[in-house]
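Student: Okay, structure incoming, though there's no sequence with it:
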């Protein structure tokens, strides 16, 4: 599989691991409650769980458990674990997630009754491309767990996995240090943040169908109403019938490219307030200037993170 053919989410994970290894990733730490982090992770993972008709049980701690960490990155960790359980558990299975406090640690356990693994296979779990049972031809390249391990370790935590054996389920345990800071922080409610985005109309324009569809699915999870198009001409025609609050537009498209699309939008009186976000692999200062001159409000370099997406959506809603 070439990079061009790869799932864009897998490529994003690979880029994240590369950034961590090179020290180029910085956590946006603040005081957060583990329960709100898990709410966001569950929102992201619920489509996969429901599609496979798994039963889901959530056991929360009796009181808030605070961490000093990056809520977006930690939600990414737990969404990876939940998606992993959903993927490797036969349809109609059971997934459990439990939270507890053990001395000065917050411990989150994700358990399933899926395919499990042998002691010999356990060494592959958190390595890049370390897929179990590759003969099953499951989607993915075995990147998610490696990324999760890196992110947990950046937070001063540990992640481990156990199984009684093949077809006997798996148990993943994440342990993170408790934040004992006295000063209360403003609540970070992942579910409330998603709720504020409910009904936001979004236009996505990208000739890479996989990337466009993946972004559309993600925004759908966040409660947005998405219209996805694979070329600028068709997207412009759609704007004559309905005006979204925000448009995510790839710059490098055949025919009408992203900059020409933005120029045509800004030329229409009724569309001048449409919030335009450029999606691109072009990261030089000249590229940013060119997109701004074309009429874009934001210039995001691929791969984009969930925090960048939600920030853009919030700005579009509040302008």
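Tutor: Now that the structure is in, tell me what you want to look at. Computed from a prediction, not measured in an experiment: that's the story for all the values here.

Student: make it CA atoms for all contacts and neighbour counts henceforth
Tutor: Fine.

Student: all helices of the protein, in order?
Tutor: 8-22, 34-51, 71-87, 144-154, 190-196, 209-221, 232-238, 258-267, 285-294, 306-318 (DSSP state H).

Student: just checking, which of the ones you listed sits deepest inside the structure?
Tutor: helix 71-87 (a mean of 23; mean count of other CA atoms under 10 Å).

Student: quick one: stretch 24-43 to chain centroid distance?
Tutor: 12 Å (CA atoms, centre = their mean, to the nearest Å).

Student: Residue 246 and residue 277 touch, don't they?
Tutor: Yes - counting by CA atoms under 8 Å, residue 246 touches residue 277, with 7.5 Å between them.

Student: Give me the more crowded residue out of these two.
Tutor: Using other CA atoms under 10 Å as the criterion, residue 246 and residue 277 rank with residue 277 on top: 27 against 24.

Student: Now do the contacts for that one.
Tutor: 246, 247, 248, 249, 296, 297, 298, 299, 300, 312 (CA atoms under 8 Å, 6 or more residues apart in numbering).

Student: one more time with 7 Å, if that's ok
Tutor: Counting by CA atoms under 7 Å, 6 or more residues apart in numbering, residue 277 makes contact with 247, 248, 249, 296, 297, 298, 299.

Student: do you know how far the nearest residue to the fourth one once chain neighbours are set aside is from residue 299?
Tutor: By the measure of CA to CA, 6 or more residues apart in numbering, the closest residue to residue 296 outside its immediate chain neighbours is residue 276, 4.9 Å from it. For residue 276, the distance to residue 299 under the criterion CA to CA, to the nearest Å works out to 9 Å.

Student: what about versus this one:
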């Protein structure tokens, strides 16, 4: 960031130069062409900047100086000796002459090459005339000098001994005239400067060049230091014989203090910028060329300063953006607005891309054209990757929700049809076998849909538990009774070993039953018949442990490491006609961890069986043991309105309800449902949510507004099962929410009078 500070210093210096009216200060090219122009130069020489920049500086010399080739001599001497001083007549724009003091200094590059010259010209006409008048009226001038308070003005003989002393010298240096006159002027210099002969060297320079100017530390009478600007002028007679020196000293301590403070602030700023490693910060000129580069830029973009300085900023853009003109367009926008914040791909030195936040700020110049731009680049690749993953997760969740809805719709009439056939089929073994098969397959499909939705809820953090006090032995026994039939149907033996004492836990009954069912289903599917499946429960201190073991296919070491990730399955044999989606163990893991427990898998290898171990925290204060006895609900006849645009689902559900003794009407859309409800006056309305024209939520609100239907019971029967759907149903005033396909027992319970 040293370049940036240098530019800032240049700006401050330029402003300082423009405030100097008594000196013409400007730059020359190596050939002597004027390259810059300050206010003092315009005042002294009469040219405006646009009139003189680009012309040769010899335009300021009278013909006699040009005949002597004085301009070229001055440049050569400055290069040979480090600077060239001269006094003589010069020309203004209007042709008038003035006596000028000229200082030309070469500007050298890092390898010593001449980059140009600085030229300082002072109008010495009045001073020259004053010096002439001084010879004629020395007494008056001495009185005038004596009155000056802000400058120490005194004279020296040829050897440096003080011969006169003004009031300003007494005020600045502390010596009276009697104390100072007769002393050597080296008394004002610090001992190291005296030791190296600097006072005598100043006099030698002044004697040789006519004038010498310097800044440095000087001493007062009391030993304190002050920062002095010193001008020593050689006094010569008309024959050039040295008579002595005049010496003008100005106290610039306060100015130096401010300059030091400015340098300290600039250094602090430089260190601050250099210390920023997470942001690339660099300076551009008005054309987009890189002028300064920080360490963060090297870390982020892979280039060091030597590789990027003076290069176009487009080097960081991908090729397609360069071809499209994006680098220039962004600079143009920043120039117009003053500030521009964009995001896009940028390219590192090794060719890799990263997603960047780029801030471009205009640096205003003196005119309409900006001095340049400050650009700050931040790597947002990780944030963009996270946002992309989040967006993909949302899309996946939406896809699963749509998929589950589309799968539930055909399952609903099939489930209803199976329930209807079950009423008629009693003694036919083949028909009973077919019904059992259909029931199992519908149950299997329903579990797959539920598993997909549960995985989606877990990954999006939307799965919620409803914990209550539970007794683990009882929960496992009831879950095994529910899922054990599936294990035995596959030809496996099932053994259960419960803990000898009750184990009290807090948990969600439905979700923990789902854990046991998924583990039994996995064991049954991955164990060739006839196999053995064992379930055990025990308490180890404050931890309850449940294990499900089988003697089936087992797991390899690599599969053990991935078994609890979604959609991971073992090798499926060709003779296995039934499998799953590979989400069962992932659901088990997430549900158990939501309960504060853990789950692990163990296997001695392929063909040697698998053991899944689940641990859950035990409640320290045991809850009162509660027992629940399942009772078959026999509902009383009700007037039921079924609303569903899926004709098979609506008619099959209506037939099933009529067989249970209910009075049923069917409607396929909202307007038809409103007309039917007004005439039929149902006790219960079973309505689908995804209806054409008017959705189920709006229909529910409209039904409640019908005369004498304010107390009707509204139940959503839908293929949409997300948490947001349940919340929307509750907000619309629906009493219950069930997903397709509907279990006959659950439907009977919902139709019972409240």
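Tutor: Happy to help now that I have it. Note that the structure is predicted; figures quoted are calculated from it, not measured.

Student: Fetch the TM-score of the aligned pair.
Tutor: Once superposed, chain against chain, the TM-score is 0.72 (TM-score structural alignment, normalised by the length of structure 1); 282 aligned residues with a CA RMSD of 4.1 Å.

Student: How many residues are close by residue 178 of structure 1?
Tutor: 21.

Student: Check the alignment and tell me where it lands in structure 2.
Tutor: The alignment partner of residue 178 of structure 1 in structure 2, by TM-score structural alignment, is residue 618.

Student: and the gap between the aligned partner of residue 118 of structure 1 in structure 2 and residue 152 of structure 2?
Tutor: Counting by TM-score structural alignment, residue 118 of structure 1 lines up with residue 556 in structure 2. For residue 556 of structure 2, the distance to residue 152 of structure 2 equals 97 Å [CA to CA].

Student: before we move on, the earlier item: my guess is the match of residue 118 of structure 1 contacts residue 606. True?
Tutor: Yes - contact between residue 556 of structure 2 and residue 606 holds when scored by CA atoms under 7 Å: they sit 5.7 Å apart.

Student: one step back: now for the helices of structure 1, which one comes closest to residue 135 of structure 1?
Tutor: helix 71-87 (15.0 Å; CA to CA).

Student: Could you tell me where the closest one falls in structure 2?
Tutor: Residue span in structure 2 matched to helix 71-87 of structure 1, by TM-score structural alignment: 509-525.

Student: With structure 1 overlaid, how far apart is that stretch on average?
Tutor: Between stretch 509-525 of structure 2 and the aligned residues of structure 1, the post-superposition mean distance stands at 0.8 Å (mean CA distance after the TM-score superposition for structure 1).

Student: And the contacts of that stretch?
Tutor: Contacts of stretch 509-525 of structure 2 (CA under 7 Å, 6+ apart): 475, 476, 479, 483, 487, 490, 533, 548, 550, 584, 588, 591.

Student: Let me know the closest of those to residue 243 of structure 2.
Tutor: Taking the contacts of stretch 509-525 of structure 2 together and measuring to residue 243 of structure 2 by CA to CA, the closest member is residue 591, at 105.3 Å.

Student: From residue 726 of structure 2, how far out is residue 737 of structure 2?
Tutor: From residue 737 of structure 2 over to residue 726 of structure 2 (counting by CA to CA), the distance is 7 Å.

Student: oh sorry, the question was meant for residue 647 of structure 2
Tutor: Distance from residue 647 of structure 2 to residue 726 of structure 2, counting by CA to CA: 24 Å.

Student: So for these two, which sits in the more crowded spot?
Tutor: residue 726 (17 against 14).

Student: check contacts around that one.
Tutor: Contacts of residue 726 of structure 2 (CA under 7 Å, 6+ apart): residue 737.

Student: And what about it, helix, strand or coil?
Tutor: helix (DSSP: H, G, I helix; E, B strand; the rest coil).

Student: returning to that earlier point: give me the more crowded residue out of residue 556 and residue 606 of structure 2.
Tutor: residue 556 (17 against 13).

Student: Which residues are in contact with the nearest residue to the more buried one once chain neighbours are set aside?
Tutor: Leaving aside its sequence neighbours, residue 556 of structure 2 sits nearest to residue 605 (CA to CA, 6+ apart; 5.3 Å). Contact analysis of residue 605 of structure 2 by CA under 7 Å, 6+ apart lists 554, 555, 556.

Student: circling back: closest one of the contacts of residue 277 of structure 1 to residue 201 of structure 1?
Tutor: Nearest to residue 201 of structure 1 out of the contacts of residue 277 of structure 1 is residue 247 (CA to CA; 8.8 Å).

Student: I'd say that closest one and residue 206 touch.
Tutor: No - using CA under 7 Å, residue 247 of structure 1 is not in contact with residue 206, being 10.7 Å away.

Student: What number of residues are in the vicinity of the residue nearest to residue 296 of structure 1?
Tutor: 26.

Student: Relative to residue 544 of structure 2, how far out is residue 501 of structure 2?
Tutor: From residue 501 of structure 2 to residue 544 of structure 2 the distance is 11 Å (CA to CA).

Student: Could you check which of the two has the larger neighbour count?
Tutor: Remark: of residue 501 of structure 2 and residue 544, residue 544 carries more neighbours, 21 against 10, as counted by other CA under 10 Å.
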